[in-house]
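A.B. asks: Quick one: sequence plus predicted model below, questions after.
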Amino acid sequence: MRKDAQSLPTSTLCIQISIYSMYVGWGSFRFVQSLDSLVSKQSQLHLQTGRTLSLSPFVEDEEMAIKLCCFPKDPLGDVETWSESVDRLLSCKAGQIAFREFLKSEYSEENILFWLACEEYKKTKTVPEMISSANRIYSEFVQTEAPKQINIDCGTRESITKNISQPTLTSFDTAQKLIYSLMARDCYPRFLKSDIYQGLLRRGDSR
């Protein structure tokens, strides 16, 4: 990574490198490993030098972002349209990443992760793939004490649990709608006022 990127806030780097990986086709595992390595190096720098690392997203700095000259299209070019609706935000890869980073700051990242997992689940083509994906989603997001347990009512959770041995493509529809409603009603308005989104808007205005 270039020297000029080392001074960027960790949250800024997370979003910018994530967007970059989406557009140039890096594998998700490779990206996670690279990002973990980057954060680890920044943490070591802090311990060695005593330098305070800024974790606040998108400080007002014209040089805060890694240049995106390799992109066939600027991934932040549609950032203003994200305020039109949560659907517009979620339909954009860069929007998903920015919203995920915001939810992470509110300790509710599991909401968008579950929603995205359900979107992928509905694209499954074979029964074995569907069964495998359904069980992964259930164990990761739905079952009680799941590592990324989503906040849904007991009835919906019990219904999924009861039918998980014979899943269908609509097994998670009710839960996904509940989480979508929660994000749209509660999280999305705060995202539009957040430093993350406002910082991206400022970047667009300064071009």
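C.D. replies: Received the coordinates, thanks.
A.B. asks: Every contact and neighbour count from this point should use C-alpha atoms.
C.D. replies: Noted.
A.B. asks: how about the helices in this protein?
C.D. replies: Counting by DSSP state H, residue ranges of the helices within the chain are 10-24, 28-49, 86-90, 93-105, 110-121, 127-137, 154-163, 173-182, 188-193, 195-205.
A.B. asks: Make CSV from these and add mean neighbour count and distance to E145 to it.
C.D. replies: Written out in CSV, the entries for the helices of the chain read as follows (neighbours: other CA atoms under 10 Å; distance: least, CA to CA, whole Å):
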stretch, mean neighbour count, distance to E145
helix 10-24, 20, 28
helix 28-49, 13, 24
helix 86-90, 18, 27
helix 93-105, 21, 19
helix 110-121, 19, 13
helix 127-137, 16, 13
helix 154-163, 14, 12
helix 173-182, 18, 16
helix 188-193, 16, 26
helix 195-205, 17, 30
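A.B. asks: Of those helices, which is nearest G77?
C.D. replies: For G77, the closest of the helices of the chain is helix 195-205, at 7.3 Å, according to CA to CA.
A.B. asks: Tell me the spatial nearest neighbour of A98, not counting adjacent residues.
C.D. replies: Nearest residue to A98, sequence neighbours excluded (CA to CA, 6 or more residues apart in numbering): I15, at 6.2 Å.
A.B. asks: take a look at this one as well, against the first:
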Amino acid sequence: MCLMFLLCRAPVDDVVAWGESLDQLLECQLVFEDFLRTEYSEENLLFWLACEDYKMTSETERAAAAQRIYTEFVQVDALRQINIDCVTRGEISENISQPGPNCFDRAQRLIYSLMENDCYPRFLKSEIYQALLEQAEHKWLQ
């Protein structure tokens, strides 16, 4: 979804809510993803979303889903390698052959914290959000 579409369509309440918390922003992840892409860090959001999907995966599909997440985000030199500590990466690596439903929880919490404390504050100051906020406030005043 392009920014221009969002400028025209984003509900005023949504845009204002995005400034209140990362959780509110994650409800409309495309906006945050567009921003993260400009910073070359969309892998954080994509990993977080993949983990959310993983939690809903059936037991029969769990091993394949875990392997996909591991290959894309966790293993060293992964295409979209996330920035996690070596202990967390090691725990996932050890358990990937028999992944449980909480296999990625620690890494997901670390990435959420990174987004909340680093990416989200930059998003709030970004031209993308400021333009959306200005447009929303303009709509509200009409």
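C.D. replies: Structure received. Just so it is clear, the model here is predicted, and its values are computed rather than measured.
A.B. asks: can you tell which of the helices of the first structure is closest to Q143 of the first structure?
C.D. replies: Each of these was checked against Q143 of the first structure via CA to CA, and the shortest separation belongs to helix 154-163, namely 7.2 Å.
A.B. asks: coming back round to it: got the contact list for the residue nearest to A98 of the first structure?
C.D. replies: Neighbour list for I15 of the first structure: 97-98, 101 [criterion: CA atoms under 8 Å, 6 or more residues apart in numbering].
A.B. asks: can you pull the contacts of the residue lying closest to G77 of the first structure once chain neighbours are set aside?
C.D. replies: Closest residue to G77 of the first structure apart from its sequence neighbours, by CA to CA, 6+ apart: G204 at 7.3 Å. Neighbouring residues of G204 of the first structure by CA under 8 Å, 6+ apart: 76-77, 79.
A.B. asks: try it again with 10 Å
C.D. replies: Contact criterion CA atoms under 10 Å, 6 or more residues apart in numbering gives 76-80, 198 as the residues in contact with G204 of the first structure.
A.B. asks: Mind putting these into CSV with distance to T174 of the first structure?
C.D. replies: Compiled in CSV, the contacts of G204 of the first structure are given as follows (distance: CA to CA, whole Å):
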residue, distance to T174 of the first structure
L76, 32
G77, 33
D78, 30
V79, 29
E80, 30
Q198, 32
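A.B. asks: Just the buried residues from the residues you listed, in PyMOL please.
C.D. replies: Here is the PyMOL command that selects only those of those that count as buried (16 or more other CA atoms under 10 Å):
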select buried, resi 76+78+79+198
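A.B. asks: and the contacts of G204 of the first structure, which of them are in strands?
C.D. replies: Secondary structure from DSSP state E places none of these in strands.
A.B. asks: picking that back up, any idea which of the helices of the first structure gets closest to A146 of the first structure?
C.D. replies: That would be, of these and by CA to CA, helix 127-137, which comes in at 9.7 Å.
A.B. asks: what's the mean distance for that closest one versus the second structure?
C.D. replies: For helix 127-137 of the first structure, the mean distance to aligned residues of the second structure following superposition is 1.1 Å (mean CA distance after the TM-score superposition for the first structure).
A.B. asks: Y40 of the second structure matches what in the first structure?
C.D. replies: Here Y40 of the second structure is matched to Y107 in the first structure, going by TM-score structural alignment.
A.B. asks: No more questions from me, cheers.
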